[in-house]
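Trainee: show me the folded form of this:
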Amino acid sequence: MTSSTREIRVEDAPARNRFEVSVDDQVVGLASYHVEGDVMTLPHTEVSPAVAGQGLGTTLVAAVLASARERHLTVLPYCSFVRHYLHEHPAEVDLVAEADRPHFGLELTSN
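Mentor: The predicted model follows:
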């Protein structure tokens, strides 16, 4: 087992309207957002190809959605990666207003 440990952080950068995921203090991904009223629009998420497949996008989106929940915001997941995350984590779909779910393909099959 190797002794190398990476420090992974997700931070809100409101001046740039995005959350950033960093590995060892180097930004390697972002999720852009716009908040208007009580709605957070999520148009784009990206992670550097150098760290693709390491779960950093998932970590980033989880933190963004946790922030939205903490701030009592609903989300509009225009980003396909965020929609994929929501499909994989149905407990988070409640962050999307019920009326908006069909637009994003997030209809729940079980009630």
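Trainee: only C-alpha atoms for contact and neighbour calcs from this point on.
Mentor: Noted.
Trainee: which outside residues touch the lengthiest strand in the chain?
Mentor: The strand that spans the most residues within the chain, counting by DSSP state E, is strand 26-36. Contact partners of strand 26-36, identified using CA atoms under 8 Å, 6 or more residues apart in numbering, comprise 17-22, 40-48, 51, 56-57, 60-61, 64.
Trainee: in this protein, which helix is the longest?
Mentor: In the chain, with assignment by DSSP state H, the single longest helix is helix 56-70.
Trainee: run the chain-centre distance for it.
Mentor: 4 Å (CA atoms, centre = their mean, to the nearest Å).
Trainee: please generate a structure for the following sequence too, so the two can be compared:
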Amino acid sequence: MNEVTGIEYDDKKGYIYIKVNDKIEAKMTFVFAGDSKIIIDHTEVNPGNNGKGFGKKMVEKAVEFAREKGITILPLCPFAKSVFDKTPEFKDVL
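Mentor: Just a heads-up that it's a prediction; the model follows:
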């Protein structure tokens, strides 16, 4: 199994994805709020992938992106918010 976590974005919005064998199996969308914040608004995992940790991996990628860019994250998506609530080491980007 070839699993890749990646990110695509422009100056307004973007998404984090997980590809398995070149097929997108999970996606987390976000929008930019000014120059210093992204808002995670939706997380979707394809059927059959529940319990594989894809959602948390995408949140981790968002945190990595925020730290690299020196920006903060507002998790409006209930799933992303729950991961942030359970993961104190991500609080620095909130």
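Trainee: got a TM-score for the two of them?
Mentor: The TM-score (TM-score structural alignment, normalised by the length of the second structure) is 0.88; 91 aligned residues with a CA RMSD of 1.4 Å.
Trainee: the second structure: matching residues for the longest helix of the first structure?
Mentor: When helix 56-70 of the first structure is aligned against the second structure using TM-score structural alignment, it corresponds to residues 54-68.
Trainee: what's the matching residue for A31 of the first structure over in the second structure?
Mentor: Taking TM-score structural alignment as the criterion, the aligned counterpart of A31 of the first structure in the second structure is M28.
Trainee: show me what contacts the residue lying closest to its match once chain neighbours are set aside?
Mentor: If you skip the residues right next to it in sequence, M28 of the second structure has T43 as its closest partner in space, 4.3 Å away by CA to CA, 6 or more residues apart in numbering. For T43 of the second structure, the contact set (CA under 8 Å, 6+ apart) comprises A26, K27, M28, T29, G55, C77, F79, A80.
Trainee: try H44 of the first structure
Mentor: Taking CA under 8 Å, 6+ apart as the definition of contact, the neighbours of H44 of the first structure are A31, S32, Y33, Y78, C79, S80.
Trainee: what residue of the first structure matches up with the residue nearest to M28 of the second structure?
Mentor: Residue correspondence, TM-score structural alignment: T43 of the second structure in this structure matches T45 in the first structure.
Trainee: quick one: that match is in a helix?
Mentor: No: assessed by DSSP: H, G, I helix; E, B strand; the rest coil, T45 of the first structure does not belong to a helix; its assignment is strand.
Trainee: quick one: R6 of the first structure is in a strand?
Mentor: No: residue assignment for R6 of the first structure, taken from three-state DSSP, gives coil, which places it outside any strand.
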